[in-house]
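A.B. asks: I need the structure of the sequence given here:
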Amino acid sequence: MQTMNLRGAKWLIWAGGIRNVVRPIWYTLWKACQDLSFHLHTDQREKEWGKVVEARPKDKEAQFELANGGGLRVEFLTQDTVCVSWSRPDEYLPPYSLVEILEAQGSDHEVTLSSDKDYWELQSPKLKVLVHKSGALSFHLLGGELLTGLFPPVRKGTGFRHRFKLQRDVKVFGLGERAFGLNLYGRSLWLWNRDPGGSYGFGEDPLYICVPQWIVWNKRCSYLVFYDNCARGKISFGAADSDVIEVKFEGGREVFYFVIGDLPALLMRYTWLTGRPPMPPKWALGYHQSRWGYKDETKVREVATQFERFKIPVSAIHLDTDHTDRYRNFSVNRQRFPHLEKLAAELRKKGIHLVTILDPGVPAEKDFSLYREGIQKSMFVTTKSGKPCRAPVWPGWCVFPDFTRLDVHNWWAKQYKKLFAMGIDGVWHDMNEPAAFVIWGDPTLPLRAQHSLGAHQCFHNVYGLLEAQAAFKAFQDLRPEKRPFILSRSGCAGIQRYAWTWTGDVESSWEALRLSISTVLNLGLSGIPYSGPDIGGFSGNPSPELYLRWLQLAAFLPLFRTHSAADTREREPWSFGEPYTSYAQEIIRMRYALLPYLYTLAWEASTYGWPIVRPLFWRERVPEELVEVDDAFLLGEAVLVAPVIRERARARELVLPAGTWYDFWDDSSKHGPGKTHLDAPLDRIPLLVREGSILPMADIERPERMFLHIYYPRTLGSKESVLYTDEGDGYGDFRLDKFKLVKKGGRLEIIRSSEGTHEWPYRQIIVVLHGAKLTKATVDGIPIQVHKNKVDTDHLFSKCTFVVSSSEEVDDKCHTRT
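C.D. replies: The predicted structure follows:
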């Protein structure tokens, strides 16, 4: 439960005086009474749906009538995806997490329905579902192997309870944002978005983004379960009963989707249901600098100037609540930021984009026009009596837009025009669980607060999603030529359609550094590919070493942002002095060199729904030890990142996936599967590149030049790598270059093909071979000079052929990486 700590109380007094502590006391007592009354008037009786009394087949589904009213529907959406739903005539809630229209997936599939004395059987070419006459269900592979079974479900008032049979030796992943290791088996976890209160560490639950979706991994076949339900709930993964997953929801839709396949297939199918992220503006993949404490234009200009002085690239500066007028939404403090429009234009000329914070709570102040307009049009969440529901946040008493209403959604979207007119390029949604200040208990609105379709109990988790949807509409309507950049603290399944996220107010500690890895991985396995922590931790002051190791890790995560609380020491890349400034400069510059690769991974996320950061077992099932690794990850298919997560460590151990892996820094080779030792001097993060990969890297000093790093494959055959390019913003032409690497004895061929009409953006290509001695080369049939294991061409080739000495390691290591 949330309890206001001394740190939180200090911030509140600092922000608005002693009244900012008195208000939460009154609100906490009032809310406790409201929630108690809500629970006392909620039906808590349990009731089974009852036995199946009738079955009606229909195309690719079957509908079953249940003894105690209502019905069960089992529908094969694809060969490997089943939707299971229970319905009552009086029950309807919108499927907020789903895309509006599901695109056709693959060829048509046939589903057969047969019956036995004890069950009905539905079967596709990949999956078999048994509906037992008792009301239970079971899911099987075609060979008959049981994946899981669902005991007869139980209704409890407006909610329900499901219990799944769990096989032995499984691992469980997903469920959104979690402050635990990667494997969630053995834990009981809440589904209720929550602000932990300014600082959190390992074991805090729940956090800001809860997704009712999980993946069960085993040696034979993995499966995914997703509940399209945004009500409050709780899931136990074998915590009370080791072979049972227990699912409880206090309300909402009783429907889940069951999918089988390997991890890439599961994420493709899940994001087919809930949506895939649009391509971000390319600048969003650069470095972001933020701080609660950039109090005026002078300070922001000073920070931007220092980046130029130290020759450290930066793509965005974030403005926290310091820039607002008394914390009011869409406002600017003109004393501190008198010429924000001019500042934004100056920074944009330098390639720096301004991102501003925005909270959903509207100050309940009669002299605030947004509040007056909202009251006049009845735009806010209400109490049971119909009055606007008020809760204390940073400005004091606030009311909250009811985003479940389309007119409120459109009204809020129009307000972003004020930000865009000032030159703001991105928005940062904070406090949007929605959060409220309390002394104890749940820091949000009362469970019985009223949205247009029902109680807050069922709409709390979807609040951040709907706010992000309104912001996305604002970008589409008001800046149609630019791609949106929205950063949202809260959300649920489907948030990836509109926004990125970050891991909130994580503490500054070595344990929290490690925690960031598993948190981002589980978000990715929950369909949310764009996330990252506040570098160095939000609360507390990291040592120079901890800051640097955190920066090195974050350089390979989707969101690369430093941010910290107002009472922490400054944390710009130069704040710790030498040698840390030089080391920080080097790793940030490397991030920009990797942008062609990262941008291609963004295209993969948009096209397939795959996470940018992936677990080591992404495409592997052996060795099983890989599934336990939560302190290293894959960046796409090619790069393995092994961050240093222990103080004063200068080396680390790692379990490698199968194949040959090359050390990024010195080209030495490692062979998996199995354990390996990696050196980790203070200025370097251990990086490995998979054999057969083609890693594109930019020259940040000469943007017209591209490096293609080829990592010599030890086995015969072929492998394809892709490179996606476009203008970096907007919705113009694109191109997708496919590089097929073929090994034939002592020869390597790189065969290129392309799609799209966007012009190739580079005038010079340097192809570098790693892992073998390059002796001869031809480009499109013309011999070309080899120098230090690389070739240089001034045109985009169709075919490049290398003659190599496969038995020799490269004597003169090439470090041309920029």
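A.B. asks: all contacts plus neighbour counts: C-alpha atoms, from now on.
C.D. replies: OK.
A.B. asks: Quick one: the strands in the stretch 351-500 of the chain, in order.
C.D. replies: For the stretch 351-500 of the chain, the strands defined by DSSP state E, counting those that start in this stretch cover 353-358, 362-363, 391-393, 396-399, 426-429, 450-451, 454-455, 486-488.
A.B. asks: Once you drop chain neighbours, what's closest to residue 169?
C.D. replies: Spatial nearest neighbour of residue 169, excluding adjacent residues (C-alpha to C-alpha, 6 or more residues apart in numbering): residue 218 at 6.8 Å.
A.B. asks: and if you look at residue 669?
C.D. replies: Spatial nearest neighbour of residue 669, chain neighbours left out: residue 662 (4.5 Å); criterion: C-alpha to C-alpha, 6+ apart.
A.B. asks: part of a helix, is that neighbour?
C.D. replies: No: using DSSP: H, G, I helix; E, B strand; the rest coil, the secondary structure at residue 662 is strand, not a helix.
A.B. asks: So it versus residue 549, what's the distance?
C.D. replies: 22 Å (C-alpha to C-alpha, to the nearest Å).
A.B. asks: Tell me which of these two has more neighbours.
C.D. replies: Counting neighbours by other C-alpha atoms under 10 Å for residue 662 and for residue 549 shows that residue 549 has the greater number, 26 against 22.
A.B. asks: So for that one, what's the nearest residue that isn't a sequence neighbour?
C.D. replies: residue 644 (6.4 Å).
A.B. asks: now residue 161
C.D. replies: residue 248 (4.5 Å).
A.B. asks: show me where this protein has helices.
C.D. replies: In the chain, the helices defined using DSSP state H lie at 6-16, 19-40, 263-274, 297-309, 340-349, 369-376, 406-415, 417-421, 463-478, 510-525, 544-554, 580-593, 595-608.
A.B. asks: another one to check against the first:
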Amino acid sequence: MQVATSSGKYSVKHYPDTIQSWKKEGNYFYFYTSATILEIRVISDKIVRFRYAADGQFQRDFSYALSEKLEESPENFDIREWQESFEIYTTAIRVFVARENLRITITDTEGRIINQDETGFHWQYYLQKGGKIVYCTKLIQEGEAFYGLGDKPTDLNLRGKRVENFGTDAYGYAKDTDPLYRNIPFYYGLHNGIGYGIFFDNTFRTLFDFGSEREDASSFWARGGEMNYYFIYGPELLKVAESYARITGTAELPPLWALGYHQCRWSYFPDSRVREIGKEFRQRGIPCDALYLDIDYMDGFRCFTWSPDGFPDPKKLLKDLSDDGFKTVVIIDPGIKVDPDYPIYQELVQKGYACKRADGALMEGDVWPGKCAFPDFTDPKVRDWWAGLFQDLTAYGVRGVWNDMNEPAVFELGTFPEDVRHDYDGENVSHRKAHNVYGHLMSKATAAGLKKHLMPRRPFVITRSAYSGTQRWSSVWTGDNMSTWEHLWLASVQCQRLSVSGLSFAGSDIGGFIGEPSGELYTRWIQLGAFHPLMRTHSASNDTGFDQEPWSFGPEYEAVVKSFIQLRYRLLPYIYTTFWQYAAYGTPMLRPLAFVAQDDPETHDLNHEFLLGDSILISHVSEAGMLEKSVYLPEGNWYYYFNDARYAGKQAVTIPTPLSEMPIFVKAGAVVPQYPDMEWVGQRKVEEMILQVYFGEGITHSILYEDAGDHYAYKTGQYNLVRFKQASEPGLFRLKKKFVGRFEADYRHHRLKIHGLPFRPTSCMVDGVAHELPAEALQAAIVEIQLPRNFEEIILR
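C.D. replies: Now for the predicted structure:
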């Protein structure tokens, strides 16, 4: 087959021919054709890697995405030979390799097709740039839906779409803009109740087509590198997500304050303005934990410096903010100003740490400081040097760092030219291969520096660009969005997509970065943001001098905004527990309904509804003036948060949406832990842990994870894992609690608030002993009971 190139020349597409020989080496299988080698590596019963050497020579087996903890653990596997194929089998799947052309068919143990090649692997020479373009084309199964691929600003189901991974500074992007900032080459397929994933570990520009060109075929390809992908079988989508995290790594627990509310602007300047913002939060009683300093805090935008005019005494400023409960997060970009008198620039050049063009000249380009040079973060020596630069910032009191412009972005060029050279941990490659991991490695070096210099406190990093595996050290946000209702919708979809793509610790610029939202839009965005793992307002400077803080839109909106930020803080134990699930297992924090009810076809194309954690369902208000909204509830019973009205699932229900509310539901049977009201994490000792318990028939399970909220003692057992089991039925409420751990929490009591109890209790037993219920508890719609922290069982009849 011949394909026209942009120059009008033709390049032949090459396909594997007949298998001539094969061999097995441990858990590796090799199949040899006249020119191509296929390597199949069985990592576990449900994870298999496929790697092709197009011309019989494998490239270096190296990846920036893989977790150092990835271990091979297949239980039972082997190979069988058939007339037309080879069959590699595990306890969960069968992998058939066609003798004629290496095409792959993967089935479950009952023979149901999970994933199947169409033309399969093929390639062509990249005549213009060198190397090869490698392809893999697969059949789309009947009714198949596709999800994942990071921050794509389009419908959650990617069926019918073509998208691209090439980190891009997409200022003011719109729906369907592509590519964007992040490069996550991982997607899910779902058909006939079967879920699987494919992680294409290739850092070149990669493209994915899910039936856009041909409705019955999906393809993924890269303009360089190898065809190297991991197949992950679920069949549950959430299990696929957890297996992907096994490959690329799980997050570490952040400091608890990082799950609070963050306030940012381009730019709070000078230091007196920063103090004013902090004072306003405390005087108004609006919770907030983090204040950000954008590029104007620097001396002429030179990274790791302070403006002598605007921030003459940063150490005192940051201490005063800390004394008032605020953590300070500062921006650091990759561009280092070309200035012979600037020590960091001197080191960068003298040590040979700067990126260079093919002819040896420095890679220079204009960014905020003017002409800049750029560190080569693919060099481990440069990463170590960069990490060391954070010592002074942390000594001043900086608690978090915000990496921006790291696609990398260059004003007049867009990004680096392709001839820029990179070390790539000893390989010496062009920017074509390094582009999609540049920001990934910058944030890795930043996190390493903060972790070292903040020890024993936990670091907080937020990055704009990322590759698979960035979740191991950083959070992300959705980039330079706009103050429109469309972008509020996009914020929900993008954060859901990022979550199932391994990057749960994500949020959007609440209110929009570009433009000025109305009070209604800002309030609705705050309501959504309260249920995103990262909750940050951020906005750009503008000629009107408009600032975007919770009080900027008048008392009516401020009251609602304050109430939702307060709700966020009350839910911190639940959110922190959900983060623990993510950190321990890789379970996405935000779960689209297709991921929790994949057997229900009604959920496959839903964009608005998602679960935060196991039990709280959100459907944000997405249009101006919306007075009611239809919300689809998955199977089960659900309580409307604001009035405890109970709804049966597997149907759409219509919910009123006054400004003070948004559709929030809690799953029947759930135990939702809550803190008392606070204005910042650590403001005061938590004297009582509140347990919001929602009556549900049958057996349901909930958990509470707790530790000190900072430091690393949890890694040596200083944590508690509290498991709840509700086993209730008509006329009986029973809640059991099991406690494991060695963390000594401040509180000594639980206050149970039991919602939806369908009977008036006449007796209460706590750990087998009669417990008197106060009269007011018996009369209230929500039954409240105070119990010691060490209770094990409560029964109401």
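A.B. asks: related to what we said a few turns ago, which one in structure 2 is aligned with the residue nearest to residue 669 of structure 1?
C.D. replies: Using TM-score structural alignment, the partner of residue 662 of structure 1 in structure 2 is residue 639.
A.B. asks: Residue 411 of structure 2 maps to what in structure 1?
C.D. replies: Taking TM-score structural alignment for the superposition, residue 411 of structure 2 sits opposite residue 437 in structure 1.
A.B. asks: Its match is in contact with residue 391, isn't it?
C.D. replies: Yes: with contacts counted by C-alpha atoms under 8 Å, residue 437 of structure 1 reaches residue 391, the gap being 7.5 Å.
A.B. asks: okay, the two: which has more neighbours?
C.D. replies: Neighbours were counted for residue 437 of structure 1 and for residue 391 using other C-alpha under 10 Å; residue 437 has more, 30 against 27.
A.B. asks: For that one, list the residues it contacts.
C.D. replies: Contacts for residue 437 of structure 1 (C-alpha atoms under 8 Å, 6 or more residues apart in numbering) come out as 4, 24, 391-393, 443-444.
A.B. asks: residues near residue 502 of structure 1, how many?
C.D. replies: By the criterion of other C-alpha under 10 Å, residue 502 of structure 1 has 24 neighbours.
A.B. asks: wait, residue 311 of structure 2 sits on residue 270?
C.D. replies: Yes: at 6.3 Å, residue 311 of structure 2 and residue 270 qualify as touching, with contact defined as C-alpha under 8 Å.
A.B. asks: Give me the common contacts of these two.
C.D. replies: Listed contacts common to residue 311 of structure 2 and residue 270 are residue 297; contacts here mean C-alpha under 8 Å, 6+ apart.
A.B. asks: Comparing these two, which shows the higher neighbour count?
C.D. replies: Set side by side, residue 311 of structure 2 and residue 270 show more neighbours around residue 311, with 20 against 16, by other C-alpha under 10 Å.
A.B. asks: List the residues that contact that one.
C.D. replies: Contact analysis of residue 311 of structure 2 by C-alpha under 8 Å, 6+ apart lists 270-271, 297.
A.B. asks: with those in mind, which one is nearest to residue 157 of structure 2?
C.D. replies: Relative to residue 157 of structure 2, the closest of the contacts of residue 311 of structure 2 is residue 297; by C-alpha to C-alpha it sits at 41.6 Å.
A.B. asks: What's the local residue count around the aligned partner of that closest one in structure 1?
C.D. replies: Mapped onto structure 1 by TM-score structural alignment, residue 297 of structure 2 lines up with residue 323. Neighbour count for residue 323 of structure 1, taken as other C-alpha under 10 Å: 24.
A.B. asks: OK, contacts around residue 323 of structure 1?
C.D. replies: With C-alpha under 8 Å, 6+ apart, residue 323 of structure 1 has these contacts: 294-296, 332-333, 336-337.
A.B. asks: Same list, the residues you listed, but as CSV with distance to residue 584 of structure 1 please.
C.D. replies: CSV is the format used below for these (distance: C-alpha to C-alpha, whole Å):
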residue, distance to residue 584 of structure 1
294, 21
295, 25
296, 26
332, 32
333, 33
336, 30
337, 30
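A.B. asks: and the residues you listed, which two are the farthest apart?
C.D. replies: Most distant of the contacts of residue 323 of structure 1, by C-alpha to C-alpha, are 294 and 332, 13.4 Å apart.
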